[in-house]
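> no sequence on this one, just coordinates:
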């Protein structure tokens, strides 16, 4: 079953079309950012829906998260205690999108093993299925998908700023130097993107164009100029954690600088102490 071939013949329509379906009753709102970054490597996200009952979707934190990331809330009332109608709605919508050829790739955000059967059915029909879940996600669900990404809570270990008297703050402001021109920045998200994209390739490389497309999918407002660089190539040249390679034909590819990463006391990709 060729899902993409039946779509319009434009160059954009030949790109994989992705649906991100979130089981809001089962996962925390902060998982959305991770899910969108992860699934952007597989294609363009054209459907974003969050499913839950009135207690879940009525909570301010879910309303804020779904609104910020432009998700459509799909409210499902519980007709009887203990019956999860949101799960059934998610599964039915997924199959409908598959048969109507709206998308060919599904990212289901949940840790609930009840969705394992849905994953198997979608894959049997030729769809690519990704699961984004927490550490508690059972093997039955992980193995029912083509790709599984485990979301880990981020613990903010930055020390709190010590409050200073108002007189001291005023003195510091008066003696402050004039603002300097913005310096070139090297956001770690670029390194993490290279690690994700290059990790699935035999040579551990990612094409510069593919990297740029991925960054724009995850953040439509992304531009190297916002970080003080003239372009993506100029930006990557400032990273000591990355290596650039000019391939045949003149195009560029980028890999991780594994030697430099190994020298660091804390692995910047995992946040864990490096193994010596």
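Received, thanks. Just so it is clear, the model here is predicted, and its values are computed rather than measured.
> drop to CA atoms for contacts and neighbour counts, all remaining ones
OK.
> Beyond the helix ranked longest in the chain, next helix or strand please.
Counting residues, the longest helix found in the chain (DSSP state H) is helix 85-99. Where DSSP states H and E defines the elements, the next helix or strand beyond helix 85-99 is strand 105-109.
> List the buried residues in that next one.
Judged by neighbour count using 16 or more other Cα atoms under 10 Å, the buried positions of strand 105-109 are 105-109.
> go on, stretch 243-252?
The neighbour-count check on stretch 243-252 (16+ other Cα under 10 Å) flags 243-244, 252 as buried.
> One more: stretch 86-98?
86-87, 90-91, 94, 98.
> outside of that stretch, which residues touch it?
Here stretch 86-98 makes contact (Cα atoms under 8 Å, 6 or more residues apart in numbering) with 3, 21, 23, 51-53, 75-77, 103-104, 106, 115, 118, 122, 127.
> The residue lying farthest from the centre of the chain sits in which helix or strand?
In terms of distance from the mean C-alpha position of the chain, residue 167 ranks first, at 44.4 Å (Cα atoms, centre = their mean). Assigning secondary structure by DSSP H and E places residue 167 in helix 166-174.
> Summarise which helices and strands the helix or strand that that helix is followed by is packed against.
With elements assigned by DSSP H and E, the helix or strand that comes after helix 166-174 is helix 188-198. Under the contact criterion of 3 or more Cα pairs under 8 Å, 6 or more residues apart in numbering; DSSP states H and E, helix 188-198 touches strand 206-207, helix 208-218, strand 252-256.
> Below is structure B, check it against A:
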């Protein structure tokens, strides 16, 4: 069994909500073990009270940053120093940055240059340069559990049709999926799901979670743009573009 990645999670508490931390840790568990959990911020600031309540339950280490100068963000500088110390220590195999601040984009690029992946988590207000630099990048709003709504829900069939049409209307998504299938398919035009996933992760910040799906295969199935075959006793999924 391959050794699991050691992941360092660095949190910019000034720029992300504490409500999504459980979902972030659940997502990171898919990639490896989060053995470093540092939360940066000025803990004298009342606005971080929500984060304080999350530190002990999730074994997160608070990193105190005093605001020495008004208008200057000491948290950003401290997080960058923390990340570089961890990078040079070679004690981790990947980084996860939880922030909505594009100022960390150069840090992501520097980590990538060292051959380590960077998983990004931030709110939907996060600027595109930072989103695109990470692989993948997941919007934290999609990781917050929603309360059951009292609103009338559409019928299952209508809901499926509406979701399919919504996905098909996203031209960037359709182009990405079709390109990934085309680039990884064999001579018979069928592509293995794992190869499709690797192609997408190497070429974009895409995550199926941002579309409401836990798995890429479920998202592809929902578009109804591809043939799907389960082979090898149902353990391997193969995809083929319906246009082929």
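That came through, no problem. Here the structure is a predicted model, which is why all the values come from computation and not from measurement.
> Residue 156 of the second structure versus the most centrally placed residue in the second structure, what's the distance?
Centroid check for the second structure by Cα atoms, centre = their mean gives residue 138 as the closest residue, at 3.2 Å. Going from residue 138 of the second structure to residue 156 of the second structure by Cα to Cα, to the nearest Å gives 27 Å.
> One more: residue 122 of the second structure?
Using Cα to Cα, residue 122 of the second structure is found at 31 Å from residue 156 of the second structure.
> more crowded one of the two?
residue 122 (26 against 9; other Cα atoms under 10 Å).
> Touching, residue 16 of the first structure and residue 103? I think so.
Yes: if you go by Cα atoms under 8 Å, residue 16 of the first structure and residue 103 touch, sitting 7.5 Å apart.
> The two: who's more crowded?
For residue 16 of the first structure and residue 103, the more surrounded residue by other Cα under 10 Å is residue 103, and the numbers stand at 24 against 18.
> What is the aligned counterpart of that one in the second structure?
Using TM-score structural alignment as the criterion, the counterpart of residue 103 of the first structure in the second structure is residue 92.
> show me the contacts for the nearest residue to its match once chain neighbours are set aside.
Distances taken as Cα to Cα, 6 or more residues apart in numbering place residue 6 nearest to residue 92 of the second structure, at 4.9 Å, with adjacent residues excluded. Residues near residue 6 of the second structure by Cα under 8 Å, 6+ apart: 32-35, 91-94.
> Can you pick out the most distant pair from the residues you listed?
Taking every pair in the contacts of residue 6 of the second structure and measuring Cα to Cα, the maximum separation is 13.7 Å, between 32 and 91.
> Tell me the helix or strand right after the longest strand along the second structure.
Looking across the second structure with DSSP state E, the single longest strand is strand 32-41. Of the helices and strands lying after strand 32-41 of the second structure in sequence (DSSP H and E), the nearest is helix 49-55.
> In the first structure, what stretch matches that next one?
Against the first structure, helix 49-55 of the second structure falls on residues 60-66 (TM-score structural alignment).
> List the buried residues in the matching stretch.
For stretch 60-66 of the first structure, using 16+ other Cα under 10 Å, the buried residues are 62, 65-66.
> Counterpart of residue 21 of the second structure over in the first structure?
Superposed on the first structure with TM-score structural alignment, residue 21 of the second structure falls opposite residue 32.
> List of residues touching whichever strand or helix holds that match?
Element membership for residue 32 of the first structure, per DSSP H and E: helix 31-39. Where contact means Cα under 8 Å, 6+ apart, the residues beyond helix 31-39 of the first structure that reach it are 18, 20, 45, 65, 69, 107, 109, 130, 132, 149, 151, 218.
> Show me the two of the residues you listed that sit farthest apart.
Using Cα to Cα, the two most remote members of the contacts of helix 31-39 of the first structure are 65 and 130, lying 20.8 Å apart.
> follow-up on the earlier one: rebuild the helices and strands packed on helix 188-198 of the first structure as TSV, extending it with distance to residue 12 of the first structure.
Output for these, formatted as TSV (distance: least, Cα to Cα, whole Å):
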stretch	distance to residue 12 of the first structure
strand 206-207	19
helix 208-218	12
strand 252-256	23
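> how about those, which one is nearest residue 58 of the first structure?
Checking these against residue 58 of the first structure by Cα to Cα gives helix 208-218 as the closest, at 26.5 Å.
> Residue range in the second structure corresponding to the next helix or strand after the closest one, please.
Per DSSP H and E, the first helix or strand lying C-terminal to helix 208-218 of the first structure is helix 232-236. Under TM-score structural alignment, helix 232-236 of the first structure corresponds to no residues of the second structure.
> in helix 232-236 of the first structure, what's buried?
Neighbour-count burial for helix 232-236 of the first structure [16+ other Cα under 10 Å]: 233, 235-236.
> again, but for stretch 119-134 of the first structure
In terms of neighbour count (16+ other Cα under 10 Å), stretch 119-134 of the first structure has its buried residues at 119-120, 122-123, 127-134.
> Tell me the counterpart of residue 127 of the second structure in the first structure.
Alignment note (TM-score structural alignment): residue 127 of the second structure maps to residue 138 of the first structure.
> That match: how many residues sit nearby?
14.
> Now that it has come up, it's in contact with residue 116, right?
No: counting by Cα under 8 Å, residue 138 of the first structure stays clear of residue 116, with 9.8 Å between them.
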